[in-house]
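Peer 1: I would like the atomic coordinates for the input below:
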Amino acid sequence: MRDFDEHNITDAVIDSLAQTGDARLKTIMTSLVRHLHDFVRDVEISFDEWNAAIDFLTRTGQMCNDRRQEFILLSDTLGVSMLVDAIDHRMPAGATETTVLGPFFVAAAPEVQSGADISGGMEGEPLSVSGVVCSPDGDPLADATVDVWHADDDGYYDVQQPDLQSLTMRARFRTDRDGRFSFRSIMPAFYPIPHDGPVGEMLQALGRHPYRPAHVHFMIAAKGYETLITHIFDAESPYLDSDAVFGVKNSLIAEFSRDDRSGRPQRSLSYRFGLKPLPQPAQRSAAD
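Peer 2: Here you go, the predicted structure:
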């Protein structure tokens, strides 16, 4: 085929995919081409605008390194990360909803005993957290691993602070026979996502702020269940209705209760985490 124009080029590109051996790849690329071409036709994008878009994506890639992933930030701020998460994690009743992992997870967090203080001596309002991990039906899950991490009261994670000599405000726990775990730390603050690069420029051009509401991250794994990645958000935090990465869900907003009886303000959080069972392998009949 030759003599392409705005009306026939889409079908020509899709026809060129006919020999794609991977059926799923062919499906994805066919849809991508069709939607991308429809977008260009819809807004009648100019060459200058398309070149600006290519420059933006180029600078986004150049911003990526082993400590920062600007493309994930772009995905997050356009709501794509949460859309993929929602499609990939359709949860049954009784299972805790998921949200994005975020850029500050550390796989090598130290495993400590339940009840430990993980603040590392960081200054802030004391926080006590307790949780129970269970099946959707409420059966406790013993020996589940619970990774937790959060920002300090200035909105910074430990990995953003090169002066810190060790990991703080993060740890790994194991649940007891009743599915329970607990720890002590400090209250996290709301904070801005990195906005000194192309994604920050985009947010500014769109009149959007870069802030996320205060939250604590949890990643919980147990044999026979899907690993849960979620946050619990402070019900009193700003930006719950305008999270820069669209990660807030009503079921993940909780009260970080105040207790001033000791003369020193303290906060506490208690939450039940339900895990989604993995699909059971198909049973083979005797005839098989």
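
Peer 1: from here on, just use CA atoms for contacts and neighbour counts.
Peer 2: OK.

Peer 1: quick one: secondary structure of the residue nearest the centre of the chain?
Peer 2: With distances taken as Cα atoms, centre = their mean, Val100 lies nearest the centre of the chain, 1.1 Å away. Here Val100 is recorded as coil under DSSP: H, G, I helix; E, B strand; the rest coil.

Peer 1: then Gly200?
Peer 2: Under three-state DSSP, Gly200 comes out as helix.

Peer 1: now for it: which residues touch it?
Peer 2: Going by Cα atoms under 8 Å, 6 or more residues apart in numbering, Gly200 touches 194, 210.

Peer 1: mind checking how far it is from Gly155?
Peer 2: Separation of Gly200 from Gly155 (Cα to Cα, to the nearest Å) stands at 17 Å.

Peer 1: what do you get for Ile220?
Peer 2: Ile220 is 23 Å from Gly155, by Cα to Cα.

Peer 1: same question for Gly21.
Peer 2: Taking Cα to Cα, one finds Gly21 at 48 Å from Gly155.

Peer 1: which parts of the stretch 101-250 of the chain are strands?
Peer 2: Along the stretch 101-250 of the chain, counting by DSSP state E, counting those that start in this stretch, strands occupy 126-134, 145-150, 170-174, 180-186, 191-192, 211-212, 215-221, 228-234.

Peer 1: second input sequence below; structure requested for side-by-side comparison:
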Amino acid sequence: MRNLNQDNITQAVLARLANTPDSRLHEIMTALVQHLHAFAREVKLTEAEWFAGIQYLTATGQKCSDTRQEFILLSDVLGLSMLTVAMNNDKPQGCTEATVFGPFYVEGAPHYEHGEDVANGASGEPCLVRGTVRGLDGKPVANATIEVWQADNEGHYDVQKPGLTQPQARGVLTSGADGGFHFKTIVAEAYPIPTDGPVGDMLNATKRHPWRPAHLHFMIKAEGYETLITHVFRDGDQYLDSDAVFGVRQSLVADWAKQPDGSYLLNYDFVLNPVAR
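Peer 2: Sure thing, here's the model as predicted:
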């Protein structure tokens, strides 16, 4: 088709997609083209603005590495990550709510026995974390894989520290026969997401703060249950109502209780949703 213009180009592109073999891919690509074209028309996108957008996405990709996922961060601050989580994790009442994955998960974290210190030298006030993993029916879930990770008291994850030779403040545990687990770590503190890349530029341009409320990441996997990706947030944090990535859920807010010896204690129980059969 020749002589395409702003009135007929959308339909021409959709026609080129008509023979897409995968029906789901066809559905997604059709909607993507329709919405992108509608967006460009709505804001009367200029060529200079379009090129600036291309440069921005290019810079976002260039900022990604094995230890930094700038595209996840961009999705997070636009609320897209949390929207996707909410749409895909509509669990029955009583199940632990899911929240965003975040850009700093790393595979291959060290395994720890119950009671060991996953902080492994990370700076922060000492804290004991304990809880249980149960199913929606209340029965304990034994042998669940529990992955945890967090920032230190300076707001940095281990992968953000050049030259660090060992994982810190992250680890993998296995729930006991009673579904229980406990480990030592450090107290969660609020921290700003990285602002030295394109995401930071966008936050500055839109006058948004980069702060996340204090939290501890969990990913829990068990046979017969849906994988749970979530945080536990520290009660009283000043950023609970303005999380930069929109991830807070009231049910995930818990108290880090200060103990007589000056350390802290976090108790939190997780409830997994069984896999539909």
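
Peer 1: which residues touch the residue nearest to the centre of the first structure?
Peer 2: Neighbour list for Val100 of the first structure: 81-82, 85, 229-230, 247 [criterion: Cα under 8 Å, 6+ apart].

Peer 1: quick one on the thing from earlier: tell me which of the strands of the stretch 101-250 of the first structure lies nearest to Asp15 of the first structure.
Peer 2: strand 228-234 (39.8 Å; Cα to Cα).

Peer 1: what do we get in the second structure for Leu269 of the first structure?
Peer 2: Aligned counterpart of Leu269 of the first structure in the second structure: Leu266 (TM-score structural alignment).

Peer 1: number of nearby residues for its match?
Peer 2: 18 (other Cα atoms under 10 Å).

Peer 1: for the one 5 residues further on, same thing?
Peer 2: Number of residues near Val271 of the second structure (other Cα under 10 Å) recorded here: 21.

Peer 1: so it: helix, strand or coil?
Peer 2: Here Val271 of the second structure is strand, with the state taken from three-state DSSP.

Peer 1: the longest helix belonging to the second structure vs the first structure, average offset?
Peer 2: The longest helix of the second structure (DSSP state H) is helix 23-43. Helix 23-43 of the second structure differs from its equivalent in the first structure by a mean of 0.7 Å after superposition (mean Cα distance after the TM-score superposition for the first structure).

Peer 1: could you measure from the residue nearest to the centre of the first structure over to His35 of the first structure?
Peer 2: Look at Val100 of the first structure and His35 of the first structure: by Cα to Cα, they are 25 Å apart.

Peer 1: repeat that for Ser81 of the first structure.
Peer 2: According to Cα to Cα, Ser81 of the first structure stands 18 Å off from His35 of the first structure.

Peer 1: re earlier: what about Ile220 and Gly155 of the first structure, which has more around it?
Peer 2: For Ile220 of the first structure versus Gly155, neighbours defined as other Cα under 10 Å are more numerous around Ile220 (23 against 18).

Peer 1: the more buried one and Gly274 touch, don't they?
Peer 2: No. Ile220 of the first structure is beyond contact range of Gly274, at 9.6 Å (criterion: Cα atoms under 8 Å).

Peer 1: what range in the first structure matches stretch 215-227 of the second structure?
Peer 2: Aligned using TM-score structural alignment, stretch 215-227 of the second structure spans residues 215-227 in the first structure.

Peer 1: buried ones in that stretch, by neighbour count?
Peer 2: The neighbour-count check on stretch 215-227 of the first structure (16 or more other Cα atoms under 10 Å) flags 215-222, 225, 227 as buried.

Peer 1: repeat for stretch 72-86 of the second structure
Peer 2: Buried residues in stretch 72-86 of the second structure, defined by neighbour count with 16+ other Cα under 10 Å: 72-77, 79-83, 85-86.

Peer 1: ok, stretch 260-277 of the second structure next?
Peer 2: By neighbour count with 16+ other Cα under 10 Å, stretch 260-277 of the second structure contains the buried residues 264-266, 270-274.

Peer 1: repeat for stretch 226-238 of the first structure
Peer 2: Within stretch 226-238 of the first structure, the residues scored as buried using 16+ other Cα under 10 Å are 227-235, 237-238.

Peer 1: and stretch 21-34 of the first structure, by the same measure?
Peer 2: Neighbour counts over stretch 21-34 of the first structure (16+ other Cα under 10 Å) mark 26, 30 as buried.

Peer 1: now what about that stretch, what contacts it?
Peer 2: With Cα under 8 Å, 6+ apart, stretch 21-34 of the first structure has contacts from 10, 13-14, 17-18, 20.

Peer 1: then stretch 123-131 of the first structure?
Peer 2: Stretch 123-131 of the first structure is touched from outside by 152-153, 180-187, 265-273, with contacts defined as Cα under 8 Å, 6+ apart.

Peer 1: quick one on the thing from earlier: in the first structure, what stretch matches the longest helix of the second structure?
Peer 2: Using TM-score structural alignment, helix 23-43 of the second structure pairs with 23-43 in the first structure.
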